[in-house]
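# got a predicted structure plus its sequence, pasted below:
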Amino acid sequence: MVTIASLRNRFRLAAGVAAGVLTVSLLAGCGSSETTSGIASSLGDAEGSLNLIAWPGLVENGSTDSSVDWVRPFEQRTGCKVSVKTVTSSEQMRDLIDSNAYDGVSAPGELSGELINNGSAEPINTELVKNYRDVVPGLRMQPWNSFEGHAYGAPLGRSASLLTWRSDQVKAAPVSLAPLFAADSSYRQKVMIRDDAASLAAAALALRTTKPELKIGNPYALNREQFSAVIEQMRVAQQITNLYWSDYTEQVRAFEDGSSVIGLANQAVTSLMQARGTKVQTVLPDSGTVGSSDTWMLLRGAKHPSCMYRWMDHVLDAKINAQISEYYGQAPAVPGACANTVDKNFCQAYHAIDESYYRSVWIATAPQRRCVDGRNEACVAYPDWHRAWQQLRAG
């Protein structure tokens, strides 16, 4: 069950990928007798240790809550002793990856694409992760966790950012993202927006409806004309926004005290607010919405790759994936988890196996010059997103 205790200092909407040129490189792992073209062909003996980088709440050994423990069973079964460094931003995650002291990372979509493109992550042999075959189709071989037909890690789950409003103050239930970005919004100075360049993707989705002539498809694959239109729309949104939030507690506080009455919020947060008695309602916007997904990735030069393979398989076990999903607040990656959740309505609430629902959720993906939707034109890469956001926020 998601609670304030389980979310505090744990729930994150990643801080975004820091500015820097994203260069597509040839991806090859470290050669060894057990690899072919950089991908492991067999699983070696467990090395006895595993060093991980993760968001708080993804590597739990019972020390936070004695009832929440999927690390010690893994250690007992595999002999791999787990050490974890928890982080609260993608920038911290990147710095630790550069230290070359870790075997794996729970990378968000905003970062995983960068790790693939710069060679920091290794492609994996999914045949060696037996539970991978059970992963829902919408999380297998996606732009944020694969490249040229190779999988880059084990997807852990997914979540959607829902249009959320105070039902006692917003009289007509909204159905689109327009109230968050339009000058004629009825909620002037009552709108909240995440303080991150990733919010540009939400504005792009709003423009899909209001300006169809722009022909925006994937909101993370914008050409220069589309991107310029998004920036202009965000300038308009500045006039009606009263809160740019970076931590979910700011969201909860603003909704609870009524200083903001409408915005996008992760389902774990909206469920928490409803449980606390805040009168909020949610809807999946008719234009679609943004979302998030973490992937456990094997890092280049990992000293304990066999233990990392075993960990990726472990987190996709139906019982373990159920534990992680309920504690972390996201839809599980494997359908079998739904039979193992404590809350038997959990998977229904999170639309866990509803692929039609998640076809309207655009999982965060690092924008690249080579358009992530595969079309043959130049797109605006993340460094420009980052710079544009900084300029917007600077006024």
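That came through, no problem. Numbers count the residues shown, from 1 in each chain.

# going forward, measure contacts between C-alpha atoms and count neighbours the same way
Fine.

# pretty sure T164 sits in a helix.
No. Counting by DSSP: H, G, I helix; E, B strand; the rest coil, T164 is not found in a helix; it is strand.

# residues contacting it?
With contact set as C-alpha atoms under 8 Å, 6 or more residues apart in numbering, T164 has these partners: I262, G263, L264, A265, T270, V280, Q281, T282, V283.

# please apply the same query to N51.
N51 makes contacts with V82, S83, V84, K85, A101, Y102, D103, G104, H304, as judged by C-alpha under 8 Å, 6+ apart.

# after the longest helix anywhere in the chain, next one along is what?
For the chain, the helix that runs over the most residues, judged by DSSP state H, is helix 224-238. Sequence order places strand 241-245 as the next helix or strand after helix 224-238, per DSSP states H and E.

# this is the comparison structure:
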Amino acid sequence: MKRFAVLLLALAMTVCCAMPAFAAGTIEVTEDVSVSDDYDWTRFKGQNVAINVYNWGEYISNGSDDSVDVVAAFEKLTGIKVNYTTFDSNESMYAKLKSGAANYDVVIPSDYMVAKMIAEGMLKPLNYDNIPNFKKINQEYVNPDYDPQNAYTVPYMLCTTGIIYNTTMVDKAPTSWADLWDEQYAGNILMFNNSRDAYAIAAFKSGHDINPQSTEEVDEVVEELKAQKPLVQAYVMDEIFDKMIGGEAAVGVYYSGDAITMIDDNPDLAWVFPEEGSVLSVDCMTIPAASEHQEAAEMFINFMCETDIGKANAEYIGYTTPMQDVWEVLDEDLKESEIAYPSEEKTAKEKVFTALSDDVNSELDVKWSEMKSYDEGGSSLLFLALLAAMVALACFNIWRKVRRRNRNQY
């Protein structure tokens, strides 16, 4: 037994002594970024390869504010050109890919949209031989419900939804999703401009499941959104940055990482995890079925999982990393942030989106569109009514003048 203990001790000493050698096995890309040297990063150099990357807005470290320019670092290291464009919702991204209007090599949808895209054959299975850094992903995010065999996805970032508000514009801080139906905020509320996140808020408020199982359930919850609509200033996505930072609205709803960015730019803003609970989303790196550069796309995904790159992205955008080794080297303020890394009490109330049936999905799309156009239709009718009244009044005045003239003739 003692001999076994001695062997274990010797093995431990050997591993510890070898660790600096492993740490030294890196390639310096920039002053702040090194990557593993046991990966062939240069195999596409001189081949004029370009990939199209489609990501959420404000969702990568881009070189501003002394941050790392991740795309430029990848291009310098690999010789691969990156055409980088952004979208503002899963639904707009899906519609563009579905239409065939553009061809992308890497897209970063959220979990529920991943499930939908897998079911419709819109994603390619990944070759993990080209993504060895997948081993860095925490086990709790491996083989998720939306991709049970992890055939199509590598987690990029995690986030929750919540309420962001301006402390100078509200008398009492909101604590609940239901507060977004309070008339004291009339004309000062910013809501999600996508059906799934907006539906979830109304579902939390009314005690329904955020993943409706029937068309009748969809109809009930959307009625809540219709009742809220007169209080809403605007339905927004990335527009929320300018509006909340600029003090154009008192209360908004958005994603946790973006809340950190907004609060940094305007210290009068604050964040609330609503008491009913929140939605936890996992955004994933995927390769569309139409991609013509799969291996280069997989190299990009592997690069995004490098520890220095993961750190740069997490610190710049404020979202939650799915990689433990990245978390360990984060700035202490971010590691201790209750927005990015909430308490167990709050995480216990988090819910996740799941894929909906075709009937329920279709009903949600229809009812969402009806809800969004509800006031517009009402405004059109009001305009027509006012126009008719003006015409009637004009005709009445003409009739009075004619009548008066005729009467004066007598």
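Arrived safely, thanks for sending. Remember, it's a predicted structure, so these values are computed and weren't measured experimentally.

# just confirm K98 of structure 2 is within a strand.
No. K98 of structure 2 is assigned helix when assessed by three-state DSSP, not a strand.

# could you double-check that L7 of structure 1 sits in contact with Y328?
Yes. Here L7 of structure 1 reaches Y328: they are 7.4 Å apart, a contact under C-alpha atoms under 8 Å.

# more neighbours, these two?
In this view L7 of structure 1 and Y328 are compared by other C-alpha atoms under 10 Å, and Y328 has more residues nearby, 24 against 20.

# so what's the more buried one closest to, chain neighbours aside?
G57 (6.1 Å; C-alpha to C-alpha, 6 or more residues apart in numbering).

# doesn't S6 make contact with the one you found?
Yes. Counting by C-alpha under 8 Å, G57 of structure 1 touches S6, with 7.4 Å between them.

# who's more crowded, the two?
Comparing G57 of structure 1 with S6 by other C-alpha under 10 Å, the one with more neighbours is G57, at 21 against 18.

# quick one: buried residues of the longest helix of structure 1?
Across helix 224-238 of structure 1, burial judged by 16 or more other C-alpha atoms under 10 Å covers Q226, F227, A229, V230, I231, Q233, M234, R235, V236, A237, Q238.

# list the buried residues in stretch 172-192 of structure 2.
For stretch 172-192 of structure 2, using 16+ other C-alpha under 10 Å, the buried residues are 173-181, 185-192.

# okay, now P212 of structure 2: neighbour count?
23.

# now do the helices in the stretch 201-350 of structure 2.
215-228, 240-245, 256-265, 294-304, 307-317, 324-328, 332-335, 344-347 (DSSP state H, counting those that start in this stretch).

# switch the ones you listed over to TSV; also include distance to A24 of structure 2.
Converted to TSV, those look like this (distance: least, C-alpha to C-alpha, whole Å):
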stretch	distance to A24 of structure 2
helix 215-228	56
helix 240-245	41
helix 256-265	32
helix 294-304	18
helix 307-317	14
helix 324-328	16
helix 332-335	25
helix 344-347	37
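
# which of the ones you listed sits closest to I27 of structure 2?
Among the helices of the stretch 201-350 of structure 2, helix 307-317 comes nearest to I27 of structure 2, with 11.4 Å by C-alpha to C-alpha.

# tilt between that closest one and helix 294-304?
Per axes from the mean of the first three to the mean of the last three C-alpha atoms, to 10 degrees, the angle that helix 307-317 of structure 2 makes with helix 294-304 is 70 degrees.

# who's in contact with helix 307-317 of structure 2?
32-35, 58-61, 67-68, 70, 157, 257-258, 260-261, 303-304, 320-321, 325-327, 329-331, 334.

# with stretch 224-235 of structure 2 instead?
By C-alpha under 8 Å, 6+ apart, the list of residues contacting stretch 224-235 of structure 2 from outside reads 180-181, 183, 185-193, 198-199, 202, 206, 249, 371, 374-375.

# quick one: distance of it to the chain centre.
In terms of C-alpha atoms, centre = their mean, to the nearest Å, the centre of stretch 224-235 of structure 2 is set 21 Å apart from its chain centre.

# how long is that stretch from one end to the other?
This stretch, stretch 224-235 of structure 2, spans 15 Å end to end (C-alpha to C-alpha, to the nearest Å).

# now do stretch 163-179 of structure 2
10 Å.

# over to stretch 302-322 of structure 1?
27 Å.

# if you count neighbours, what's buried in that stretch?
Quick answer for stretch 302-322 of structure 1 (16+ other C-alpha under 10 Å): 302-322.

# which of the contacts of helix 307-317 of structure 2 are buried?
33-35, 58-61, 68, 70, 157, 257-258, 260-261, 303-304, 320-321, 325-327, 330, 334.
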